[in-house]
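J.: Would you be able to build a 3D model of this:
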Amino acid sequence: MSRGVRIVFLGKLADLAGEEAREVDAPLDWQGLLDALPGPLGEAARGERTRIAVNGALLADKAALQAGEGDEVALLPPVSGG
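T.: Just a heads-up that it's a prediction; the model follows:
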């Protein structure tokens, strides 16, 4: 059985998603990620302050997202200052 891409939601994004992680079909690119995240979650992912990491490496450009079978894509919410 093939493994998909695991999307991990951190912080307030996990609250928004109602789950900490979700499996989607591989391969996954930026448009595929947006398609997998409807409504407010997709809007949050598009936000310029939301960062994306693939297998622990932060992407400088979210649109460059390319993930394959067994990869983990983490969505990191903006860090609130204090």
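J.: When you work out contacts or count neighbours from here on, use the C-alpha atoms and nothing else.
T.: OK.
J.: can you tell me which residues contact A26?
T.: 3-5, 67-69 (CA atoms under 8 Å, 6 or more residues apart in numbering).
J.: mind checking the SS state of it?
T.: coil (DSSP: H, G, I helix; E, B strand; the rest coil).
J.: gap between it and G70?
T.: Noted for A26: a distance of 8 Å to G70, by CA to CA, to the nearest Å.
J.: joint contacts of those two?
T.: Counting by CA under 8 Å, 6+ apart, the residues touching both A26 and G70 are 3-5.
J.: For this protein, just list every one of the strands.
T.: In the chain, the strands defined using DSSP state E lie at 5-9, 21-24, 28-29, 51-54, 57-58, 66-67, 72-76.
J.: how about those in TSV, adding mean neighbour count and distance to E43?
T.: Formatted as TSV, those follow (neighbours: other CA atoms under 10 Å; distance: least, CA to CA, whole Å):
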stretch	mean neighbour count	distance to E43
strand 5-9	21	14
strand 21-24	15	17
strand 28-29	18	16
strand 51-54	19	13
strand 57-58	12	19
strand 66-67	18	19
strand 72-76	22	12
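J.: and this one, so I can compare the two:
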Amino acid sequence: MKINLRYFASVREAVGIGQESVDLPGEVDTVGAVRGLLVTRGGPWAEALAPQRAVRMACNQVMCGPETRVEAGAEVAFFPPVTGG
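T.: Have a look, this model is predicted:
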């Protein structure tokens, strides 16, 4: 299944790209599993998306949790928490 990934702010800076398309293996069917798959790339991916890092996620431009199902053609985004004041 092919999906589109987008990276924002410090996540984009860490991994060096803003977006990409990927073909997911059959067992990767949630946003959390996508994040886990990216972590297995190692290097900056493992550091920026590590489980202990505060990273927000969205699927098809809707904030979501790791249990959110991913379907073919979905857009999954990763970005740091936003603070304001």
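J.: Post the TM-score for the overlay when you can.
T.: Superposed pair, TM-score by TM-score structural alignment, normalised by the length of structure 1: 0.72. Supporting alignment: 78 aligned residues with a CA RMSD of 2.4 Å.
J.: I'd like the shared contacts of A26 and G70 of structure 1 laid out as CSV, including distance to S80 of structure 1.
T.: As requested, the shared contacts of A26 and G70 of structure 1 are arranged in CSV below (distance: CA to CA, whole Å):
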residue, distance to S80 of structure 1
R3, 34
G4, 32
V5, 28
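J.: Report how many residues lie close to whichever residue in structure 1 pairs up with K2 of structure 2.
T.: For K2 of structure 2, the aligned residue in structure 1 is G4 (criterion: TM-score structural alignment). G4 of structure 1 is flanked by 19 other residues according to other CA atoms under 10 Å.
J.: Which residues are in contact with G4 of structure 1?
T.: Contacts of G4 of structure 1 (CA under 8 Å, 6+ apart): 23-27, 68-71.
J.: Might you report the residue contacts of L37 of structure 2?
T.: When contacts are counted by CA under 8 Å, 6+ apart, L37 of structure 2 touches V28.
J.: Return the distance of the counterpart of it in structure 1 relative to S80 of structure 1.
T.: Alignment note: L37 of structure 2 maps to D35 in structure 1; criterion TM-score structural alignment. Counting by CA to CA, the gap from D35 of structure 1 to S80 of structure 1 is 27 Å.
J.: thinking again about what came up before, columns distance to A44 of structure 1 on top of the strands of structure 1, output as a markdown table?
T.: Output for the strands of structure 1, formatted as a markdown table (distance: least, CA to CA, whole Å):
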| stretch | distance to A44 of structure 1 |
| --- | --- |
| strand 5-9 | 11 |
| strand 21-24 | 16 |
| strand 28-29 | 17 |
| strand 51-54 | 10 |
| strand 57-58 | 17 |
| strand 66-67 | 19 |
| strand 72-76 | 9 |
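J.: Run a quick neighbour tally on R53 of structure 2.
T.: With neighbours defined by other CA under 10 Å, the count for R53 of structure 2 comes to 10.
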